[in-house]
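> Quick one: sequence and predicted model below, then my questions.
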Amino acid sequence: MAVSSQAPGADAARSHLMALVAVECEAPGAPPRAALDRQMASVLADALAQDLVTQIPQIGLLDFVVVGALYDQAQVLRPHWPLYASMADALERLPRESGESHVVALGTHGGRLPLSILEPEPELFGSPMLVMPWLLSGPGDVIGKVAQRLEQELMERGLIGAELALAIGEAFGIKTAHARHMTTLDLCALACAQYEHAGLGALWQIIETALLRPDQEIGVNLDDGSSLWFRDRTVHFESRDSRLLAQYRAILGAHGIVVVAIGRGGPDAGPGSA
């Protein structure tokens, strides 16, 4: 796979690789500081960029964008990747000279991040794993080579050095068990395993389609006879179980996916088995 994913909304002449730092905390819950000010975000961005360049020197030829904030993974795993689209847009707004690369840190000013869409959603916090997104941007050929090396080398071991992991923990006021780099597809694979372990594998099929194939339709039938059908960026849910409807609305809503209850008979096409 040459490029992990493309961030929408950016210059078509440039390619983008979406990735993140996954931080495993010693305890679940909201971090004392979910977002960093510009100065602290800049310090962490420089340290992360150097960590990556040390392992893959070609990354130094690319623009590197980091949001100095921690998120629940559901806020990252949303259709059309809105966090990354905003990061790519912020990068494209910078003045640049030919051949010049940037390390861009997006931090708070007056307690707020530069775009409201980048604000962490505190109601989602609860997992011991938090994520800090980063984006590489540059010529497609360089991005392709870097993506291959990330997949083959860095993402296999991926662990960030203890000193840098400690710095991340101190910046956000958390105790970290470990921290590692991941691509968004790595995160998808991890989320898939988590959903399947929780008995929600069918729900993940819907989320995965919305993330990776948003223009496609998919239907799944559940063991209790309920049905889910994803189309037109919306999940149509057919069930007589109001508690299940509320649960699925909460889970899919965290991923930015709307759930609409329908009566028996379903949408025109009708749900099918996955």
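Right, received. Where do you want to start?

> From here on, just use CA atoms for contacts and neighbour counts.
Fine.

> helix, strand or coil for residue 21?
Following DSSP: H, G, I helix; E, B strand; the rest coil, we place residue 21 in the strand state.

> Name the SS class of the closest residue to it other than its chain neighbours, please.
Of all residues not flanking residue 21 in the chain, residue 181 sits nearest, at 4.6 Å (Cα to Cα, 6 or more residues apart in numbering). What three-state DSSP gives for residue 181 is strand.

> so how far is residue 181 from the residue nearest the centre of the chain?
By Cα atoms, centre = their mean, the chain has its centre lying nearest to residue 76, at 2.9 Å. According to Cα to Cα, to the nearest Å, residue 76 and residue 181 sit 15 Å apart.

> quick one: the closest residue to the residue nearest to the centre of the chain other than its chain neighbours from residue 115, how far?
Leaving out its chain neighbours, the residue that sits closest to residue 76 by Cα to Cα, 6+ apart is residue 83, at 6.5 Å. As judged by Cα to Cα, residue 83 and residue 115 stand 10 Å apart.

> Which of these two has more residues huddled nearby?
Regarding residue 83 and residue 115, a neighbour count based on other Cα atoms under 10 Å identifies residue 83 as having more, with 22 against 13.

> hang on, the more buried one packs against residue 117?
Yes: assessed by Cα atoms under 8 Å, residue 83 is found in contact with residue 117 at 6.9 Å.

> So which elements touch the longest helix along the chain?
Using DSSP state H to define each element, the chain has its longest helix at helix 38-55. Applying 3 or more Cα pairs under 8 Å, 6 or more residues apart in numbering; DSSP states H and E, one finds that helix 38-55 contacts strand 63-67, strand 103-106, helix 162-172.

> ok, structure two:
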Amino acid sequence: MATISNPSTELSHYAGVLALELDAEQSDPNGVPPAPLDVATATALAGHLAKDLERILGHIDPLGLILVGALYDQTEILRPGFPLTKALAALYKGSSPSPDFKPQLIALGSDRGFFPVAAINPLRRPGSGPLLLLPFCFVGQANAIADLARIMEDILLQSGEVSQATREAVQQMFNLTILNVSFATLSDLCALLRVQLESNELLPLWRLLEHGWFEKDEICTVTLEPGNYFIAEKDDVHTLFYTFDDWAQFGPGQDLPATTLGSGYGRWTRAQRLYTLALELYGVHVRTVLANPPLTATLAGAEGAAAVAALREIPCLSGDFLVEAVFQNDSENTEQQILITNQVDLELGTLAYTVTSLDAAGKLLRLEHHYPLNPEGLKVIIDRLRQRGAEQGAQRRVLHPGQLVYSETGRSLRAAAETDVAVQTGKLH
């Protein structure tokens, strides 16, 4: 039997946000957003917002409205599939056992400081802001929502300033000092972020974010000026990680003069970290694989689905760090000396630790490079090297040359020599 869809009775939804711009001079840059409002306060705030939306958008009585009395960072709203606003719509539709649609105003508050529904519970991360968002969602028959959506996109950002009563209520209820407070749609948020990224020469990042948020079917490939490679397909953004040696020998740095390899790898790492962290912060899954010569050669001539297939054949990197083993002696002698070179970029900090270990006779046992794969990786590496030295009873020395130390002829990282070292300590930083 065929199912006939009737747009006049189907329910749909359309979301927006109340955007609060905080006064940066009077706000703690490392502070956390306030806790969710209690039920009574959230209900009072909902009344203010409903009046403003009626004034701005016109006749909204035939539509239901649900809002949550909590504030969120932009990264909690703009995520693949926009799960928070979908959760609001689902909560509205599940609030009435009757199959007949009845418009109502629903305000979600919590007397416990959090929501039991994980999808709408704010993360309240330190450093959120200076833009905080309160989401709301209209629910109604599909035709009515389609008409409302057009109006919201046309006028909400330009004419969405709240009343003075609402402004004062928001400031008092959340105990915040606010510069501006107004309504916007999710499309408005996306457009504003695109302008911000474009002004900072990060438009390729916007393409990857947009692909993930709107769950586009086509494959999106981005190659940055330093040679960073990203390809978005379905729920994943695939990318390559290069160690310094691989980057300089067969990767994006292979054609650079040897004297510029240090600064070049710093630029590549800076872009790689920025894009990876931003994508993950906005909920886009990044699948990182370790580059190798055959894969790099394949990707140079492959596009779209063929490139994705080649990347999916390689297991993704997992864990907090990567150890690149350059040399390992088959000797069973224990390590008596562990020499650690802090390979550092002045802007980014430590990019890797080069570790050489010697036996009692001063013979080389191991040469390794330890790379952090995420912000936590650096501490994990440090703790492991300390534990390794303690277990072996080895003397540990850390060298800080203040730059990347590498062989220009071998195009590879090397351990620091005495002439390279600005600081010698027994501590890892």
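Perfect, I can see it now. Quantities reported herein were computed from a predicted structural model and do not represent experimental measurements.

> one step back: buried deepest among the helices and strands packed on helix 38-55 of structure 1, which one?
When these are scored by mean count of other Cα atoms under 10 Å, the highest mean neighbour count falls to strand 63-67 (a mean of 25).

> Look at residue 144 of structure 2 and say how many residues are nearby.
Residue 144 of structure 2 has 19 neighbouring residues, counting by other Cα under 10 Å.

> Apologies, that question was intended for residue 300 of structure 2.
10.

> Okay, it and residue 286 of structure 2: tell me how far apart.
Taken as Cα to Cα, the span from residue 300 of structure 2 to residue 286 of structure 2 is 20 Å.

> what's the average distance of the helix or strand hosting the residue nearest to residue 76 of structure 1 to structure 2?
If you go by DSSP states H and E, residue 83 of structure 1 is part of helix 82-92. Helix 82-92 of structure 1, aligned to structure 2 and superposed, deviates on average by 0.9 Å (mean Cα distance after the TM-score superposition for structure 1).

> any idea what residue 135 of structure 1 aligns with in structure 2?
Using TM-score structural alignment, the partner of residue 135 of structure 1 in structure 2 is residue 137.

> Ok, residue 43 of structure 1 next?
So, by TM-score structural alignment, residue 43 of structure 1 is matched to residue 44.

> What distance do you get for its match to residue 109 of structure 2?
Relative to residue 109 of structure 2, residue 44 of structure 2 is positioned 10 Å away (Cα to Cα).

> more crowded one of these two?
The residue with more neighbours, out of residue 44 of structure 2 and residue 109, is residue 109; 21 against 14, by other Cα under 10 Å.

> Which residue is the nearest non-sequential neighbour of that one?
Nearest to residue 109 of structure 2 is residue 39, by Cα to Cα, 6+ apart, at 4.0 Å.

> Could you report the neighbour count for the one you found?
By other Cα under 10 Å, neighbour count at residue 39 of structure 2 equals 17.

> ditto for residue 97 of structure 2
8.

> and the gap between it and residue 105 of structure 2?
Distance from residue 97 of structure 2 to residue 105 of structure 2, by Cα to Cα: 16 Å.

> follow-up on the earlier one: could the helices and strands packed on helix 38-55 of structure 1 go into JSON lines alongside distance to residue 207 of structure 1?
Formatted as JSON lines, the helices and strands packed on helix 38-55 of structure 1 follow (distance: least, Cα to Cα, whole Å):
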{"stretch": "strand 63-67", "distance to residue 207 of structure 1": "24"}
{"stretch": "strand 103-106", "distance to residue 207 of structure 1": "28"}
{"stretch": "helix 162-172", "distance to residue 207 of structure 1": "29"}
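
> Could you check the angle the longest helix of structure 1 makes with helix 162-172?
Using axes from the mean of the first three to the mean of the last three Cα atoms, to 10 degrees, the direction of helix 38-55 of structure 1 lies 160 degrees away from that of helix 162-172.

> Using neighbour counts, pick out the buried residues of helix 38-55 of structure 1.
Judged by neighbour count using 16 or more other Cα atoms under 10 Å, the buried positions of helix 38-55 of structure 1 are 38, 40-42, 44-46, 48-49, 52.

> Please apply the same query to stretch 132-142 of structure 1.
132-138, 140, 142.

> what does stretch 184-193 of structure 2 give?
Neighbour-count burial for stretch 184-193 of structure 2, counted by 16+ other Cα under 10 Å, picks out 184-186, 188-190.

> For the stretch 201-350 of structure 2, which segments are assigned as strands?
220-223, 229-233, 236-241, 285-290, 321-328, 337-345, 349-358 (DSSP state E, counting those that start in this stretch).
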